[in-house]
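1. Any chance you could fold what I've pasted below:
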Amino acid sequence: MGEPLTVFEVHDDGQVKMTVVGPDLRKGQRPQYTVPPNVWFGAFLTHDIESFTDDGSVFVKTPGRDPDLHYSFVGVTCAPAYQFEDDEMATHDGMKTLAPNAKAFINYLIPA
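-> Model (predicted):
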């Protein structure tokens, strides 16, 4: 429900991939998506970003978006089952080291 969501992935080799999850198949959106194992990922509302480069090095935020009016309702399923003791959060510096070209998106998605 709501607006499309863009899944932002950073792979171990520093490759960046973005996939739009949403209902509009004609626009290339996908109704569901599986993030591969051992890949860092985050997500943002697709319409919050006006334009960006494929490698994540540059992006322009859409001005004037009220977060109370714009949302995306999604779910995440983990397999095998999610274990809290296995949880690991990405760090700002770690992600910049892994994907230095994606610094603009990393600064947006991960608080310093």
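2. Every contact and neighbour count from this point should use C-alpha atoms.
-> OK.
3. How about the secondary structure of the most far-flung residue of the chain relative to its centre?
-> Relative to the centre of the chain, and counting by C-alpha atoms, centre = their mean, the farthest-placed residue is Glu85 at 23.0 Å. Three-state call for Glu85 (DSSP: H, G, I helix; E, B strand; the rest coil): helix.
4. I have a second one here; can you model it like the first so I can compare?
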Amino acid sequence: MKNTLEQLITKFDLKPHPEGGYYKETYRSSGTIAEANLPAAYDGERNYATSIYFLLMADNFSSFHRINQDEIWHFYDGSPLLLHIITPEGVYSEHLIGIDLSRGEVPQYVVPGGCWFAAEVIEPSGFSFIGCTVSPGFSFADFQLGKRSELINDFPKHADVIERLTRG
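-> Have a look, this model is predicted:
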């Protein structure tokens, strides 16, 4: 039996995420990395790793954002997801996260830390249920939601995708 959107939100107690979609933290390591052992971009200590469930619907999108850490996306259920990435140097790429290998989908993908990235569900009226693992562990202090005008100014040749996958 295929899971429904409502079942996933209820079963996993998912809450709205600032970038779009729903999420719930499922893991935060008990061990931490001292600030002195982290690159300068980090303010304070971080857990070794964190993990969340993330649910995105076709009528929504995950807005362009970035974090300091690498983030591994894992596909679980639903529609494939299209992940859009812009490196700090302005190189754009897109990646299909899913399980149909014959269509070029991959079940997991690593977004390098410092890259801007956004995601959208491929199937109209579908949803994508995935997981995200971050190391060093995620902190909202490392999270930056992209501002449309600033991203277009920094990456004008990607204005179309930035316009479509940002909110104001």
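5. related to what we said a few turns ago, residue in the second structure matching the residue farthest from the centre of the first structure?
-> With TM-score structural alignment as the criterion, Glu85 of the first structure lines up with Ala141 in the second structure.
6. Over to Lys27 of the first structure?
-> In the second structure, Lys27 of the first structure lands on Arg103 (TM-score structural alignment).
7. ok, Ser128 of the second structure - contacts?
-> Ser128 of the second structure is in contact with 55-57, 75-81, 121, counting by C-alpha atoms under 8 Å, 6 or more residues apart in numbering.
8. among those residues, which recur in the first structure?
-> Compared against the first structure with both residues aligned by TM-score structural alignment, their matches' C-alpha atoms under 8 Å, these retain 77-81, 121.
9. Kindly indicate which of those residues lies nearest Tyr22 of the second structure.
-> Using C-alpha to C-alpha, the shortest approach to Tyr22 of the second structure within those belongs to Val121, at 13.3 Å.
10. Residue in the first structure paired with that closest one?
-> Checking TM-score structural alignment: Val121 of the second structure goes with Leu45.
11. quick one: contacts for the closest residue in space to that match that isn't next to it in sequence?
-> Leaving aside its chain neighbours, Leu45 of the first structure sits nearest to Leu5 (4.6 Å; criterion: C-alpha to C-alpha, 6 or more residues apart in numbering). Contacts for Leu5 of the first structure (C-alpha under 8 Å, 6+ apart) come out as 20-22, 43-46, 72.
12. Can you list the buried residues in stretch 7-26 of the first structure?
-> Using 16 or more other C-alpha atoms under 10 Å as the test for burial, stretch 7-26 of the first structure gives 7-11, 14, 16, 18-23.
13. any chance of these in JSON lines, plus distance to Pro100 of the first structure?
-> JSON lines is the format used below for those (distance: C-alpha to C-alpha, whole Å):
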{"residue": "Val7", "distance to Pro100 of the first structure": "18"}
{"residue": "Phe8", "distance to Pro100 of the first structure": "15"}
{"residue": "Glu9", "distance to Pro100 of the first structure": "14"}
{"residue": "Val10", "distance to Pro100 of the first structure": "11"}
{"residue": "His11", "distance to Pro100 of the first structure": "12"}
{"residue": "Gly14", "distance to Pro100 of the first structure": "8"}
{"residue": "Val16", "distance to Pro100 of the first structure": "10"}
{"residue": "Met18", "distance to Pro100 of the first structure": "16"}
{"residue": "Thr19", "distance to Pro100 of the first structure": "20"}
{"residue": "Val20", "distance to Pro100 of the first structure": "22"}
{"residue": "Val21", "distance to Pro100 of the first structure": "25"}
{"residue": "Gly22", "distance to Pro100 of the first structure": "28"}
{"residue": "Pro23", "distance to Pro100 of the first structure": "32"}
